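1. have a look at this fold, sequence not included:
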């Protein structure tokens, strides 16, 4: 099979196309013939910073394809199942930037009739968004139609992949959603995803605009840049609200006013999907799968998430545009599964 491998940390030039034997699934594992792989920021951050295992690392956490074989202890009826894959390369050699990957069976989730493109967009963005929407003390532990009725969610960075996922999941659950963006073009994407209100933070005071639209403030903030936005977030929190921080865009330290956050009994929750407790992650997988099955998850420009496709041998270019913060979702066509 063809796979992308890097044997040392570095820029995208360390990514090489190699021929490798198709891996065999071990006990409790499935072999997936991949059709599409998703590229996430942690793919390039891992390529630059994480230890590289002996024999090299194939990047890619997310993907979609068809189960080709199963290891011992699994039902052979799984063979032929269309699935979406999550966390393929977290502490494992086999990622999704390849024609095949091997993962524990629970990391290959039935996709049904949804497209492989959609399946490859789920994983990290949607599991992260789910955690951000359910981590607060006053927020539900699971999402479903109506579970966020009466709640208000602010998505900081509504045109990003996690921002898009948070908007779609929150609207499915019937929340009122406000999204912030940095341009009119991104405003159109956030609105296409389903945001009820969109605020351009380069032209408007976000806190003033949110309070004008929703005087009581918000129940949850999905936060991409706490260092930049903390002062704004503090001004708009309802009693019991949560700020869920899933990235360090704009700085890796944040300063918080104690008294202003004590008054509403506010919570700051830091989110990394890889180390999210398993019960929360298991619920996220179930809820995201349900949203997909009900037709409430979409991808493409009409859903606020433009798709950018690259062939497997152009994975380095795909990594480069993600590292340069391209707007939309970058996908790698891995095979014709």
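-> In hand now; what should we look at? Given the structure is predicted, the values throughout are model-derived calculations rather than measurements.
2. okay, CA-based contacts and neighbour counts for the rest of this
-> Noted.
3. so how many other residues sit close to the residue nearest to residue 312 when sequence neighbours are not counted?
-> Spatial nearest neighbour of residue 312, excluding adjacent residues (Cα to Cα, 6 or more residues apart in numbering): residue 334 at 5.3 Å. As a burial measure, residue 334 scores 26 neighbours (other Cα atoms under 10 Å).
4. how near is residue 334 to residue 3?
-> As judged by Cα to Cα, to the nearest Å, residue 334 and residue 3 stand 9 Å apart.
5. overlap of the contact sets of the two?
-> Counting by Cα atoms under 8 Å, 6 or more residues apart in numbering, the common neighbours of residue 334 and residue 3 are 97-99, 312.
6. out of those residues, who's nearest residue 31?
-> residue 99 (10.5 Å; Cα to Cα).
7. that closest one: neighbour count?
-> Residues near residue 99, counting by other Cα under 10 Å, number 25.
8. my read: it touches residue 31, true?
-> No: counting by Cα atoms under 8 Å, residue 99 does not reach residue 31; the two are 10.5 Å apart.
9. in what helix or strand does the residue nearest to residue 125 when sequence neighbours are not counted lie?
-> The spatial neighbour of residue 125 that comes closest, neighbours along the chain excluded (Cα to Cα, 6+ apart), is residue 162 at 4.5 Å. According to DSSP states H and E, residue 162 maps onto helix 161-172.
10. hold the first one in mind and look at this next one:
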């Protein structure tokens, strides 16, 4: 089988296409024939050495993907050969991710892909959708699961509504019944956030950002899904309602945040830091179930019409795909691993 690997940290040129024998699934494991693999910022950050030294001598990148089960290990009853699935944290604690034709994973990190859902959509879930789910389900006043009506009466502010996680947060919050406000940095991104389902879109570059959001949510927003805390956190504190949650999942725009203690007191706000690798299996499974339910309901999609343009690269151009994500491609970058 073909696989993309790297054996040292560096830029995208360290990625190489090689031939490998497919592994056999062990107890509690499943082997998946990958059709599409998603590329996320964490993939290039791991490859570049930004997350510490390499955990294995040779690594196949890729947390997200979709495909078809082609073998199951002893004791596996949850999935069967020919089931269509999407992956979650495929490379976490393992050397082999989704940028290969066949990957062996624990059954707990695989979820059935609903009938009618494309492999493009399946490979676009994983990190973005599970991160967004976590951001929307950790508030003091709930909910801890998403479903239609779960966020009814709530207002969600999504910073960077045209990004992959922002897009997922808009779609999931809208499905759960929230009023969604998205901030963006261009007219093009405003159109994407609107296509995703945002009720209101605000230019984050505007001097009137605070006034615009306050006009839409006079009592404050219930949840902020934040991608750039160094730039936005002071605004978030001013906009969140008492006992609201500011969920922070990235450090775009800077690594340091400074806040006055007194200015945060009145809000009783919760600062929720999000890193999928340590949220625990229970939270991952809840997210997988709820995200899949949204997909099955037709409430979650990909492509320009859903606010998430797709950019396809063949497996042999994985380096170009990584470079595109690193350069800030708007939308979702996918590797076309196989066709069915």
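-> It's in. What you see is a predicted model, and the numbers here were worked out from it, not measured in a lab.
11. before we move on, back to that, show me what the residue nearest to residue 125 of the first structure aligns to in the second structure.
-> In the second structure, residue 162 of the first structure lines up with residue 165, judged by TM-score structural alignment.
12. re earlier: most widely separated two among the shared contacts of residue 334 and residue 3 of the first structure?
-> Going by Cα to Cα, the pair spanning those furthest: 99 and 312, at 8.5 Å.
13. how about residue 313 of the second structure, secondary structure?
-> strand (DSSP: H, G, I helix; E, B strand; the rest coil).
14. now do the contacts for it.
-> Counted by Cα under 8 Å, 6+ apart, residue 313 of the second structure has contacts 320-321, 333-336.
15. overlap in contacts, residue 99 and residue 312 of the first structure.
-> 3, 334.
16. ok, now which ones touch residue 293 of the first structure?
-> So residue 293 of the first structure contacts 112, 114 (Cα under 8 Å, 6+ apart).
17. what's the one helix or strand residue 4 of the first structure maps to aligned against in the second structure?
-> Residue 4 of the first structure is part of strand 2-5 when elements are defined by DSSP H and E. Strand 2-5 of the first structure corresponds to residues 2-5 of the second structure when matched by TM-score structural alignment.
18. what do you get for stretch 270-278 of the first structure?
-> Under TM-score structural alignment, stretch 270-278 of the first structure corresponds to residues 273-281 of the second structure.
19. could you do stretch 115-129 of the first structure as well?
-> The aligned range for stretch 115-129 of the first structure in the second structure is 118-132, by TM-score structural alignment.
20. what does the matching stretch contact?
-> 35-38, 40, 63-67, 85-89, 113, 164-166, 168-169, 172, 225, 249, 274-276, 284, 287-288, 291, 301-302, 332, 334.
21. next, the mean deviation of the lengthiest helix in the first structure compared to the second structure.
-> Longest helix of the first structure, by residue count under DSSP state H: helix 278-293. In the superposition against the second structure, helix 278-293 of the first structure averages 1.2 Å from its aligned positions (mean Cα distance after the TM-score superposition for the first structure).
22. next one: that helix to chain centre, how far?
-> 13 Å (Cα atoms, centre = their mean, to the nearest Å).
23. may I see the buried residues of that helix?
-> 280-281, 283-285, 287-292 (16 or more other Cα atoms under 10 Å).
24. do the same with stretch 270-280 of the first structure
-> Using 16+ other Cα under 10 Å as the test for burial, stretch 270-280 of the first structure gives 270-271, 273, 280.
25. those residues in strands, which ones?
-> In strands, defined here by DSSP state E, the members of those are residue 270.
26. for residue 250 of the first structure, grab the count of nearby residues.
-> Per other Cα under 10 Å, the neighbour tally for residue 250 of the first structure reads 12.
27. pretty sure it is touching residue 227, no?
-> Yes: assessed by Cα under 8 Å, residue 250 of the first structure is found in contact with residue 227 at 6.1 Å.
28. the helices in the stretch 51-200 of the first structure, which residues?
-> 116-121, 123-134, 161-172, 184-193 (DSSP state H, counting those that start in this stretch).
29. what's the most buried one of these?
-> Ranked by mean neighbour count, the helices of the stretch 51-200 of the first structure are led by helix 161-172 with a mean of 28 (mean count of other Cα atoms under 10 Å).
30. please name every helix or strand in contact with it.
-> helix 123-134, strand 152-156, strand 176-181, helix 184-193, helix 278-293 (3 or more Cα pairs under 8 Å, 6 or more residues apart in numbering; DSSP states H and E).
31. which ones are touching the match of residue 162 of the first structure?
-> 127-129, 131-132.
32. how close does it get to residue 266 of the second structure?
-> Distance of residue 165 of the second structure to residue 266 of the second structure, given as Cα to Cα: 29 Å.
33. how about residue 135 of the second structure?
-> 22 Å.
34. repeat that for residue 216 of the second structure.
-> For residue 216 of the second structure, the distance to residue 266 of the second structure - Cα to Cα - is 21 Å.
35. more crowded one of these two?
-> Neighbours were counted for residue 216 of the second structure and for residue 266 using other Cα under 10 Å; residue 216 has more, 15 against 12.
36. alignment lookup: that one to the first structure.
-> Counting by TM-score structural alignment, residue 216 of the second structure lines up with residue 213 in the first structure.
37. contacts only, for the nearest residue to residue 254 of the second structure once chain neighbours are set aside.
-> Residue nearest to residue 254 of the second structure in three dimensions, not counting chain neighbours: residue 230, with 5.4 Å by Cα to Cα, 6+ apart. Residues near residue 230 of the second structure by Cα under 8 Å, 6+ apart: 251-258.
38. could you find the counterpart of residue 230 of the second structure in the first structure?
-> Counting by TM-score structural alignment, residue 230 of the second structure corresponds to residue 227 in the first structure.
39. mind checking the SS state of that match?
-> Counting by three-state DSSP, the backbone at residue 227 of the first structure sits in helix.
40. and it, how far from residue 246 of the first structure?
-> 12 Å.
41. returning to that earlier point: ok, which of the helices of the stretch 51-200 of the first structure comes nearest residue 75 of the first structure?
-> Residue 75 of the first structure sits nearest to helix 116-121 of all the helices of the stretch 51-200 of the first structure, at 22.5 Å, using Cα to Cα.
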